[in-house]
Structure formats: C-alpha cells, structure tokens
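>>> need a 3D model of the sequence below.
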Amino acid sequence: MSAALRDGRAARVVAVVGRVCVRHRFVVIGAWVLLVLALVAGARVIGTPTDNDVSLPGTDAQLVRDLTASPEAPLTSGTVILVARDGRLDDEARSGVLAATAASLRGAEHVTSVKPPSARDGSLSGDGRTGWFAVGLDVRRAELTKAVARAVTEAARPAADAGLLVLPGGAFAQAVDGSGTTGDEYFGLVLAALVLFLALGGLVGAVLALLTSGLAVLATLETVGLAGNLTSMPAQASTLALMVGLGVGIDYSLFLLSRFRALARSGLAVPEAVERAAAESGAAVAFAGVTVAVALAGLGLTGVPLLRTLAWTCGIAVGFAVLAALTLLPALTSLAGGRLASGGALHTRLARRAGPGGHWARLADRVTRRPLAAGGVALVLLVLLAAPATDLRPGQLDAGSSPESTAVRQAHDAVSAAFGPGAGTPITVLGRLPTPVTGPDDPRLPPLVAAVRDQPGVAAVGPVTPFGDGRVVTVQVIASTSGGDPATADLVHRLRGRSVPGMTVHVGGNTAARVDLADRVGDRLPLVIGVVLLLSVAVLLAAFRAPLLALKAAVVDLVSIGAAYGVLTAVFTRGWGVTWIGLSGPVPVPSFVPLMLFALLFGLSMDYEVFLLSEVRRRWDLTGDNLRSVREGLVGTGGVITAAAAIMVGVFLAFVPNDDPTIKMFGVGMAVAIAVDATVVRCLLVPATMAVLGDLNWWAPGRGRVRAAEPG
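A predicted model of the protein is given here:
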C-alpha cells in the first residue's frame, strides 16, 4: 500500500472495521441478511415503478409540456394499433368489428377512455388500412406494468379474430418490452465464477465473492426500485446499476480475498490475515469507491435530471459494493478461513507462472528496459482505437433504433409505413397569446399554421387546438423524417426561430425534448469533465501524495476513454458489426451516453490505477528504486488485476444482448475501456511512462526526491 493508504486514518478505520466484523461475524452476516430481506419485502409491498418520461426543467420542451398539461387527461395513455391486410378499417363491413373492439377495450381493467381510429384526428391512415385506438388508463405511467399493457392489448381480441393485426403502441409497447433483458446477463456470472475459481484457487473463494457481491447487488436493485416511488426512475437505471454493481462488487471481493489468501499462506492466523487484508486492500477498495463516486457526482453539474438519477443509482451500487466488501466479506472470510487459504494444484501452477520469473516479470522487464518503444506502441494502438471518435456526432434514438423483435419497433414500423417516418414522433408547436382566442376564425391563428407549414421537412400540420382559457394554442406537426434523423432536430431549431405576429412560439414533444437534452449536455460538458478531473486528481493526490503521479493517472484514464469512444463510434455510428449485437443497422449515439460513459469509465478505470500504483508505491517506500518498484508492482498485481478486468469485461459484455440500444452502448463502451485499460494501458503505457519519469513520479513540492513516507 501507499503510505497514505497504509498508514493513514482511512487504513486504520478500515482495519478496525475488519476486526470488529471478524469478532462479531454472525451479527454482521445476520444484519446483512435482514437488510436485504427487508428491502425485498418493501419492494414487493410498495412496488418498484419505473418511468421513462423524463423532465428537463428550464427548457422550451418542458414549458410546452407544462402549459398543455390538463387535469382531465388520463394518468396514462397508450395506443392499440390495428393493421388491415386488405381493405379499409372504416369500411362498413368492419364497423361492427371496431365497435366490438372498442367495447372490449372499455371493459378492460384500468381503462378510462377509448377513442377509435378516425381520419379527423389523424389516427387513421390515408389508405385506411392502419389506425389506432387511443386508450386512457387510471394508473400512473410509472405503475403501468407489463401485465396491464398485455391485458389491454388482449382486450382487442375481436379485431384479431377478424383477421386484423393488433399491436401495442406508445406506453403499452414500452411496458410490454420491459427492461429488455434476455437472460444472457447470467453469462457474466458464469464467467465471473470461473475466473474467481482460478484466481482464488477453489470453489470456496468463488462462492464468497459471488455471495458478497450478490447480496450487495440485490440490496442495490431493491433500493433503486423503491426510490421509483419518490422520483422519476428510468428503466435503464436499474440495469445500469446492476452492471456497475456486479462489476465492482466482484472485483472488490477479489482484491480483498487475494490479499487475505496471500497473508494466510504466509503463516498469519485467520483473524490477523483478515485484519491486515482489510487495512491494505480494504483501504484501496475504499479509495477506489471514492474515485467512482467523485466521477459520478460530477454529473450533478449537468442540470439534467436523467443523468443525476443514473449517477446516484450507480453510486448506490458502488456504495453497497464497498460496504459489503469491508463488512460482510471479512465476516464470511473468517468463517471460511483455512479452506480459502489452501488452493489446488492448478492455482499453484498459475501462481508460479505469474510470480518472479513468470510472464508478468518478463513483460515488466521488457517494458521498463525500453520504455520509449513500449510507450510508443501503446500510444499507436490507442490512437488507432480512438480515431473513429472524430466522427462521433451525438444524435437521437427513436423506436426505429430498437431491435426488430421488440414491441416498440414493430409499432414504429407499422405507423411509419402507413403515416410516414415522423408520425410516431409528432412535434408540438405552441403559441402563447395575450388574450384568449375568439374561435376557429380568430385571425391570429392562420399565420401560425402558415409559418409551420412553410418549413422544409414538414409533412403534415394538424388543426389548431386551444388549451385552458384560450391563451395557449397548439399545432401538431408531422416531420417528413423520423425522430432519430438529424434533419428532424434541424426542423425543431427552425420552428423555434419562427416569428408569428401577436404570439410567442415554443416547440415541444419528445423530439424537441431530446434536442434540449443534447444542447444542455453540450453546454455543460466542459464543466463536468473539468470538475471530475480536478476532484479525481485531488483524491489521487490525497492517496499517493505525488502530484505528477496523480496527473499522469488522470491523463492515462482519458486515453482509455478515448479508445472506448472510438469503438462506440465505429460500431454504432458507422455500423461495423452492429448486426452482430442485435441491431438492424447503424443508430445514433444519444447525447448523454458519452458523458455518462466518461463519468463511469473514469471512476472504474481509476480503480485499477489505484491498486497498481498502491503496490508500486509500497515497493518504492521499501526500496527507493523506481524501476524496481514499477517491475515488482506490475508483477505483484498482474494476476489479480487481470482476473478482475476479465470479470468486469465479461459482466459488461453480457448486457450487450439487451434490447435497449442504450444499454448495448454502455455494455460495449465499458467492456472495451476496461479491456484496453487492463492490457494496453496497464501493461505498456503506465509502466513505460513511470520508467521514463523515474524519481519524478514521487516528487512533491518542498520535498524534492525525498520519499513521502518511510516504512514502518
């Protein structure tokens, strides 16, 4: 450990916590079990609602939404789409079918209103073959479950029996798809179990790590689910928290168990080995958790509720992972004790190959002997990986970006084919007047319609609709391009630039809200990156007391993130191999994904930096020889960090089959960044730069070359 981690207050506190947890292990284990059971029971009783309808205060789209909100509107509304293979839905022959379908829908549980397809309100296509029932419910959007959505869709059975294609649309389709999980997430756990078995020398260590991280993840998911009753909770929040929680939870357990195993095999008694492991690796776990939390906290500066929510839900996952590693794991380890310390023959052979004279030693020797060459190779590889990021142009996802097997994609395709690409994402143009409108013939209304209709990219314009006391009117605009097309975003900007005499114009709707989100993220991006960098450097400076080392670590992490951005762009924007991950073609990268990835990856990559530099610093404190410290630090951490990275990469890749394109992006981006960080960066770039810097690594103002702390 570095001097700050080993001899500082944090290490002493963690050591005391470990000692207490060992002495009162049954109390600690029981408390964790009771906590998880209480959270699970609470979630089952109270519910875990999700809501993808995210607000964005202070924006034009949010203003439109607020001004058009009506207390008479249903709590939730969705559509049931009908498609005729021939003829028209409004044919006389089908009038009885539509009437029976409407009656059946009205009889479904929670349904409060039903409006049949009609050409007057735009819910029936021009050829009459496609239309939808607008269905209102008495439950909030966050409480709309998959069962309710399916029951409403099933209520359209008369139409299905008559040979019409019936599809859920809008909120119903989103609820039917749910979180988009496919079950492939369990592959990550299987891989983690295998790596843990090899790294810890047997089944006992693997079970301890999986049990500890499993309870932490379960506590996380139930806590996040319960929080959905207090605030808007997007469906991606729990999935992202699960990804992060599994990755860091298993990694932290692996670091602690590896250190305990080494100490126990050196002859220490189990209680003392647990306490020492907590004081050394446990302190590093605490600092690593702080770096992740600091990086996520920077997202609070965006002023975007969605990012703040994703940040604190992932923060909860990291918090539970750290807490479980520092309390539950020592208690469980003290019970396993000697069985964990003794590994099998396979583990012994692997350890011998990784030890002095093994491949890690040979790699460290080659890199530190020719640091400029090794560093140059690393930089070339990283530049090649990051090069596609020059084409990264954040855009907007719509239902057409989802896999073809999903309900939202099927509904989108049906509506787009019949009504045009922009029908599924209408734009709302709102006019505010100083006095109420006098009626449909009010002379102030035609200029609004004309200003909208004259814009390039407008396919259709609906009738003017007054709201409230008549001082607010709206016009629904259908673009000629889909909601995810950059041309539609350009149309939103043009509409906002229109001037209409006698009224103030605002533009809203889902597409406009995404445009506002992209604008705000772009405006706050430099601030967030700057603050995260400064705070992370401050944490590293507190841990290692070496300014150049802290700055170098931050810069190296940025390089890893650049490589992740490059791969993200190549796969999703350029479409390289995108069909292999379940998408039908290239899709835009939402504006918030790169920023969220930056915060997550900066924190997660810093974890490995902390563990590697901690071991290098410990060797420096003992020897004062920089090259020797770098070599021995790489050898000492090579096996465990590689195992930890393999686990995290496997966990992240297991989420790529998820139906949500956003989750696919997080899975690919995070897996690539961790893989690059654990190989190119840690094996080549970090030791090469430390070899070049020499004793400057440990320089601090006023101390020159004097070491920061003497051993003992």
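>>> contacts, neighbours, all on C-alpha from now
OK.
>>> can you count the residues close to the closest residue to Val139 other than its chain neighbours?
In space, Val139 comes closest to Leu75 once its chain neighbours are excluded; the distance is 5.7 Å by CA to CA, 6 or more residues apart in numbering. Using other CA atoms under 10 Å, Leu75 is surrounded by 14 other residues.
>>> residues in contact with Leu75?
Contact analysis of Leu75 by CA atoms under 8 Å, 6 or more residues apart in numbering lists Gly136, Leu137, Asp138, Val139, Arg140, Arg141.
>>> may I see the buried residues of stretch 412-425?
412-416, 418-425 (16 or more other CA atoms under 10 Å).
>>> inside helices: which ones of the residues you listed?
Among the buried residues of stretch 412-425, the ones falling in helices (DSSP state H) are His412, Asp413, Ala414, Val415, Ser416, Ala418, Phe419.
>>> the helix or strand containing Phe287 packs against which elements?
Using DSSP states H and E, Phe287 maps to helix 283-297. Where contact means 3 or more CA pairs under 8 Å, 6 or more residues apart in numbering; DSSP states H and E, helix 283-297 is packed against helix 3-7, helix 9-23, helix 305-323, helix 510-544, helix 592-623.
>>> one more sequence to fold, the one below, so I can look at both together:
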Amino acid sequence: MSGLLGRLGEWCARHGLLVLALWVLAAGLLTAGTVVWGRPVNNNVAIPGTDAQRAHELMREGFGPGFDPGGTVQLVLYTPKGTLNEKARKKAVERSMDALRRTPHVAQVETPYRVGGMSPSLRIGIITVRLRGQDTTKIAQTSEQLAAAAAPAARAGIEVVPSDSSTPADKQIKTGVSEVIGVVVALLVLLFAFGTLVAAIVPIFTAIVSIGVGLGIIGLLGHIVDVPSTASILATMIGLGVGIDYALFLLSRHRALLARGVAVHEAVRRTAASSGGAVLFAGGTVVIALSALMLAGFPLLATLGWITGVSVVCAVLTSITLVPALLGILGQRINALRLPFFGRAARRDGPATGWTRLGLWVARRPWRVLAVTVVVLAALAAPAVTMRLGPLDDGYGDKGTSARRAYELIEAGFGPGANAGLIAVAETDERIAKSTPPDPLVQVLRQRIEHIEGVAFVAEPMVNDDGRSVMFQVVPDYAPSDPRALDVVKRVRAVQVPGARLHVGGEVAGMADAGDRMMSRTPLVVGVVVLLSALLLLLAFRAPLVAVKAAVMNLVSLGAAFGALAVVFSQGLGSRVVGMDPPVSADGSYLATLFFSVPIDTYVPLMLFAVLFGLSMDYEVFLLTSVRQAYTRSGDNRAAVAEGLGSTGRVITSAALIMVAVFTAFIAYPDPLVKVFGVGLAVAIAVDATLIRGFLVPATMVLLGRLNWWIPRWLDRLLPNLSVEGHEEDAPPAERTEPLLVDAGRHARRP
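Model (predicted):
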C-alpha cells in the first residue's frame, strides 16, 4: 500500500496545478450548489419501536391540526405593567390572533384567555398556534414569522416571545467566529513549528479546502437524507482539526527529507508512502468509530456519526493528494518567507533532542513512570462516576436567545413542569364517543393520571375522529432537566386500565427512551469500535499486542475526558468559566451561585466516545509508525522507543495544540451542546498527547520489549501485507538500502 500511496503522491506533485484546480473547483461548485439549492436540515428524533414513538404516531391520527412534531408554536405574552386582561391590551392580543389566523399554514389559534392559558398573575399568557402543511424543517423561521404577525400586541407594550416544539438538537447553529479563532491559533502554532509563512499556510489552506468540500457535500445530502442541524458544526470541528493535523504530519516529514538533500518529487513520494499511509490508517479509525454509531439504535445519532465521517474522509483525501500537489508546486519555496524568532530549521542530524531525552528517561525507569502515570490518569477519570445525564433544556441556553426567554417566562408563569409537558395517548379496544361528560373509560384514565405523584395538571382529554384513541396533555411538577421528570414518565406509563393501552410521548419521554436504547446498545458499540480499530492496527503493524494496547490506551484517555466533563458540568465547577449562564431559581431570580450543575444529554457520551476513540488513534498510529521504523533499522527496542518519541514528539505536540485550540475555540458558542463537545474533545486530546503518548505508551512499549512486534506465524501468513511504514523513505538520496525485517519479534535480518 505504501508503494501505491507513494506513486499517487508523486503523480500529484508532478501535476500539482491540475490537482489544485480540481480541488478548488470542487469546493467552489459544491459551495455554490448549497447557495442555490440550500442546506435543508431535518432533526428527525424518531426512535422506532419505542413507547414515545408510538405515542407520536397516534398523535397524528385524527386529533386535528398541529398534533405532530413541528406542528405547534407557542407565542408567550408578557406585560411588565398591569395585566393582559386590561381592555387595551386584550384588544391588541385579539388583533394579533386575527393576524395569525391569516398567516399561511396556520390552521388553529388558541386564545390565551382560556383555562390554562393565563398565569395566576394574569401577566403571562400563551397563544397556541397549530399549523398544517408547513415546512417542518424550518421551525425557527416559522416561529419568527408568527412572532412578526403578532405585532399589534408588541405595539401595545406586550413582549411576544416565540417558543416552538423543537428539541435542543433542532436549534440552528451558525458558524463563523470560532472557526476564525481556531484557524488563527493554528496558524500561530504552525509558525512556531515551521518558522516559515509558506509552510504554515499549507495545512491551513488544505484544511479550508477540505472543509469547503465536506460542508458542500453535507449540505447537498440534506436533499436526500435527514441531516441534523448540528451535523455541520460537528463536521467543521472535527474536519478542521484533523485536516490541519494530517497536513502537518506530511509537511513535517517532507521538510525533513528536503533538509537531507532529497529531491523535491522524491521527497514527496517518500512522504506519501510513509506519512501518507499513517494518515490513511488514522483517518480510517476515525471513520470506523463514527460509523459504529449506526448500531446505537438512535437514528439521529447514527446520522450525526456518518455525516461527520464525511468531513474526515475529505480531510484524508486532501492530505494524500492536495498536500503533495502543493509541495510539488512550491518545491524548495516551501521554506520561503522565514520569520525571525519563529521555529527552527528542519534538522539534519536526527530527531529533536529534548523529546529523545524524554524517551530515554522513560526507558530507564518504565515501572515508575507507568505507576505514576496510571495514578494521575485514574485521578483524572475518577469524577466521571458523578456525571449527570439528562435532557439539556432551554433553561441552560444563552440568555440572549428567544428560546431561553420563552422558557423562563413559561416557568415563571406556569411552573417548571410547563416546559416538560407529556403527551399521554391511550389506544382503546372499543370506540369512544366524543361526549360531555366524557366516556367512563376516559374519566378513569384521567383520574389515574391525576393522582400520580409528580403530576401537576392534566388538561381536558381529546378523542380522535375514529374514537379509537384518547389524548391527555400532562404537566409534571418538574423541569425537563430534572431527573424526577423521568420518574413521572415511568409512573404514567405504568397506569393500567382494562380496555386501554397507554403510551407517553413528549421531549422528556423521548429522551428517556433514547437513553434507555443507547444504554442497552453501548456495550455493542464500544465492542465493535474497539475490535475493528484493533483489527485495523493489526493490519497496519502486524503486531497483536500493539493493536490491543493501543485500544486500551484510547479508552484511558476517554476516562480523563469524561472526568473533565463531570467536573465542569455535572459538578458545576467550570460552568461559568465556559460561558454558561445560571438557570432561574424558583422565585424567578438568577441563582447567585458561582457553580451550578448542568445536565449532559444522554447521547453525548456515546458520540464523544466514537469521536475521541478515533482521534486518539491518530497519534498512536504516527508514534507507532516511527517506533516501528526505528526498530526495523536497529532491532533495539529501548532505543527505538526513544527515537520514535523523539522524532514525533514535537510534531505530535504541535498537532495536539492545534486540535485543542480548535476545539477550545468552539466553547465560545452559545449552544450548551457545543460547549460540552468542545470541553470533552479538548481535554481528551491534551491528555492523549501528553500523558498517554509521552509517558504511558513509551513505558509500556519498553516493558513489553520484543513482544511489541511478536506475531504468530500462522497469523503472519494469514494477514495481507498492508504495512504503512514505507521503509524506503529513510534511504539516503543516492541509493536505497535493503530494509531490515523482523521475524516474529525475535531478531532482525536482511531479506
């Protein structure tokens, strides 16, 4: 495989202008396509086979307009002075309702002057708008149009805030500032690493082209499949980080070869054969980990996984084609525009001595290094047991958004449970008539639900058109993020009345089902990711113990990431630091506390596992590649570990700094979900590039000795030869030496 990649890299270098033009053209056309045809998103949170999904299906059958996801928008009214019942304000509200009825797709407008539509203070009310035939993928735009139609109320001094029926995953996230911050910091790191402006710009340019192509593909895929609105932000985060990193690894190797006097095209070929193979395998592990999310049983999470994988594939393709093309075009000018005080020239005399000394220091005391590192990592991971999972409601959103303002007004006027409404739909064996008083079966159902602990209110029941199901809107005592709300869902579902089967839907019920489904599937997903990633490493290095050890090391860095999430969010020790606003207390004031706990959405740990496992494998592949090359040349395991750490330490550190900078920059986003991902990704990469790759991996490799590269003869014969090492790139420029081979890890020999 290394030979094929080498030939591909050399061809791209010799036809650099053509390759560059094709990539830029692809990015331009795809971006233009999304401008012309749009980027449709659809946050389909359906979970087939769950109780909540059955309740939502029944909601659509004969209950009138608006009883389906995206079919209801609430306009929250608030007057700071007087009440909404005062004559002038009431007339303004009625004129607003008339305007709403004339708005396209509005099927029904429910007045706030109804039972349950007005707060006890008469200062907060809710206009419920039920829609029919609207574009359910544009909930936010629809809500804004309806709020604009309520202008008469706004002119009367009434605050009008739209609140739609979307979940946190539906919120449209706009990109911009964080990407710029991440790119600027990455450029500074690259300047320090390379010392020349031209070399620093190459990874940035490559990553931007990769992101342009990836986002264009994702945007157009929205016309074919349901693409969540958060897909683009996750794709940008991951794609930008790995795109810069992959190009950095290739560029570092290329400049080192040029410094040794290797001709430009030959240097490109050797770089593509060695580092290009490592990039291909590293990217493959990320894609495998993300693709395994399809086994989680949560369609939204599965789509997020493979859609994010598109950006990784684009990063790999640009790295093994566009980077060689740019290197061929620039030639020796890759070292042009050297900046004073930045970076150091590529060394001719071997790896960076600082990292080599660290490797030798670890090699002399592996047991002590292993013990101390394990203790430190265990301490970092210990808080993970306190992680608080649950729905992340709009009460934790940015204070400047209408979603949070509406949430707070509803909570202040109607109680915390008004934002966590449940939909209980009962299928009946016999037809029920729409009558007053209600059918005895309906009365029994309502009474049973009303007497459940934690239920604050049950609205008047609604019977569908064919009389085969009845719906109750249930308001619990607790907010959506309160764990006790999940207990209410379980109690309502436990209601049993002869002749009826009760199903419970709504946001809280849906997230409860999603959590249960993913908890049951988590062992499967983790097992598949670990197994396939280890298999890929086995194919790459033909070393079973190395493959298993790499998978275990990645799990260790994940523990540290989850521990950091628990400290920052679940324990609240850093919630303000990452820019989150405190929630509102029961008396309507903001909590005057420095720390406050924030729940983490139930699907976030599994998504983070997949992403982090793949990204952590990147540095493992690059380090192992260098160690294996050194061991193949010398046969000395201790020296090979030190040399491998020395030759990759500076590059891996620079790559990790870039990725940490990119992920940290995204913490500035107002969306809490993005903050959680930013913190988790940044901490995991930082720990992985320092404690794991700098101490734990070298110590274990020294202790294992020749067993690192041991492979049973039967397995050696069975596995295909897909080595990513590319030994020929280390040959002197005038000739190629015969590579050393390692036979079953016992001794080195010439072929």
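>>> Gln455 of structure 1: which of the contacts of Leu75 of structure 1 is nearest?
Gly136 (32.8 Å; CA to CA).
>>> give the contact list for the closest one.
Pro74, Leu75, Thr76, Ser77, Gly78, Val111, Thr112, Ser113, Val114 are the contacts of Gly136 of structure 1 under CA under 8 Å, 6+ apart.
>>> picking up where we left off before, list the buried residues for the helix holding Phe287 of structure 1?
Neighbour-count burial for helix 283-297 of structure 1, counted by 16+ other CA under 10 Å, picks out 283-297.
>>> mean distance, that helix to its aligned residues in structure 2?
Comparison of helix 283-297 of structure 1 with structure 2 after fitting gives an average deviation of 0.8 Å (mean CA distance after the TM-score superposition for structure 1).
>>> what range in structure 2 does that helix sit on?
The counterpart of helix 283-297 of structure 1 in structure 2, using TM-score structural alignment, spans residues 277-291.
>>> just to revisit the earlier point, now, of the contacts of Leu75 of structure 1, which are buried?
Gly136, Leu137, Asp138, Val139, Arg141.
>>> export these as TSV, with columns for secondary structure and distance to Thr309 of structure 1.
As requested, these are exported to TSV (DSSP: H, G, I helix; E, B strand; the rest coil; distance: CA to CA, whole Å):
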residue	secondary structure	distance to Thr309 of structure 1
Gly136	strand	28
Leu137	strand	27
Asp138	coil	26
Val139	coil	23
Arg141	helix	18
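>>> can you tell me which of those residues is nearest Val672 of structure 1?
Nearest to Val672 of structure 1 among these, with distances taken as CA to CA, is Arg141, at 35.1 Å.
>>> would you mind measuring from the aligned partner of that closest one in structure 2 to Glu61 of structure 2?
Residue pairing (TM-score structural alignment): Arg141 of structure 1 is matched to Thr136 of structure 2. From Thr136 of structure 2 over to Glu61 of structure 2 the distance is 17 Å, taken as CA to CA, to the nearest Å.
>>> same thing with Ala107 of structure 2?
The value you get for Ala107 of structure 2 to Glu61 of structure 2, if CA to CA is used, is 16 Å.
>>> and Ala665 of structure 2, what's its match in structure 1?
Under the alignment (TM-score structural alignment), Ala665 of structure 2 maps onto Ala654.
>>> return the residues in contact with its match.
Contacts of Ala654 of structure 1 (CA under 8 Å, 6+ apart): Asp184, Glu185, Tyr186, Phe187, Gly188, Gly667.
>>> most surrounded residue in those?
Counting by other CA under 10 Å, top hit in those: Gly667 with 25 neighbours.
>>> just to be sure, that one is in a helix?
Yes - assignment of Gly667 of structure 1 by DSSP: H, G, I helix; E, B strand; the rest coil places it within a helix.
>>> so the counterpart of Met462 of structure 2 in structure 1: helix, strand or coil?
Alignment note (TM-score structural alignment): Met462 of structure 2 maps to Thr465 of structure 1. Three-state call for Thr465 of structure 1 (three-state DSSP): strand.
>>> isn't Thr465 of structure 1 up against Arg471?
No - counting by CA atoms under 8 Å, Thr465 of structure 1 stays clear of Arg471, with 10.9 Å between them.
>>> between these two, which one's more packed in?
Neighbours per residue, other CA under 10 Å: of Thr465 of structure 1 and Arg471, the larger number sits with Arg471, 16 against 13.
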